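K.L.:
no sequence for this one, just the structure:
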């Protein structure tokens, strides 16, 4: 499933709206290190791969920008373990 994910660098957030529900991934950026602090998907739209798509978008953005990533959020840490193709981004 494909989602319209937007990156708001000023808010340090990746976000999408699915069936009227706002879903987000928040991060901090310090010295080219993206720390993923929160991934949120409302229960009404859980189980559709939204958090995974948000995390992938964040990882791809980090790679494009030359950043490393600290997955401080439990979901992002678990996602990174399941996607070794992004292991090179770990800070």
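P.N.:
Yep, that arrived. This is a predicted model, so every value here is computed, not measured.

K.L.:
only C-alpha atoms for contact and neighbour calcs from this point on.
P.N.:
Fine.

K.L.:
from what I can see residue 5 touches residue 15, true?
P.N.:
Yes: if you go by Cα atoms under 8 Å, residue 5 and residue 15 touch, sitting 5.5 Å apart.

K.L.:
any common contacting residues for those two?
P.N.:
residue 54 (Cα atoms under 8 Å, 6 or more residues apart in numbering).

K.L.:
between those two, which is the more surrounded one?
P.N.:
Shown here are residue 5 and residue 15; by other Cα atoms under 10 Å, residue 15 has more neighbours (25 against 17).

K.L.:
comparison target, given below:
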């Protein structure tokens, strides 16, 4: 099992792949200096493996490292993740 996360800017989503096969996504919209994460999903056959957490962590780390955008956790999963991982709360106050 080789996990990779890619930012597909043309599709406005981060995609998580398992051995090259897409198994989940975190969709986003960028507008006015902010990135709103609007939807996160993982293939039901792949749930329970922690893939959503890996995906969201990677997406937030990428936003922090490569942009000055403020994160808007419009998706309930991303909002819960940020609440549970205080190190990402700063991204919501940029």
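P.N.:
Happy to help now that I have it. The structure presented is a predicted model; accordingly, all values stated were derived computationally and were not measured.

K.L.:
got a TM-score for the two of them?
P.N.:
The TM-score (TM-score structural alignment, normalised by the length of the first structure) is 0.88; 91 aligned residues with a Cα RMSD of 1.8 Å.

K.L.:
got the buried residues for the longest helix seen in the second structure?
P.N.:
Using DSSP state H, we find that the single longest helix of the second structure is helix 51-66. Neighbour-count burial for helix 51-66 of the second structure, counted by 16 or more other Cα atoms under 10 Å, picks out 51-52, 55-60, 63-64.

K.L.:
mind giving me CSV with the residues you listed and columns for distance to residue 28 of the second structure?
P.N.:
Below are those laid out as CSV (distance: Cα to Cα, whole Å):
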residue, distance to residue 28 of the second structure
51, 18
52, 15
55, 13
56, 11
57, 14
58, 14
59, 10
60, 11
63, 11
64, 15
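
K.L.:
nearest to residue 88 of the second structure among these?
P.N.:
For those, the closest approach to residue 88 of the second structure (Cα to Cα) belongs to residue 60, at 7.4 Å.

K.L.:
quick one: contacts for that closest one?
P.N.:
Contacts of residue 60 of the second structure (Cα under 8 Å, 6+ apart): residue 88.

K.L.:
also the one 4 residues further on?
P.N.:
Residue 64 of the second structure sits next to residue 91 when contact means Cα under 8 Å, 6+ apart.

K.L.:
how about it, what's its partner in the first structure?
P.N.:
Using TM-score structural alignment, the partner of residue 64 of the second structure in the first structure is residue 63.
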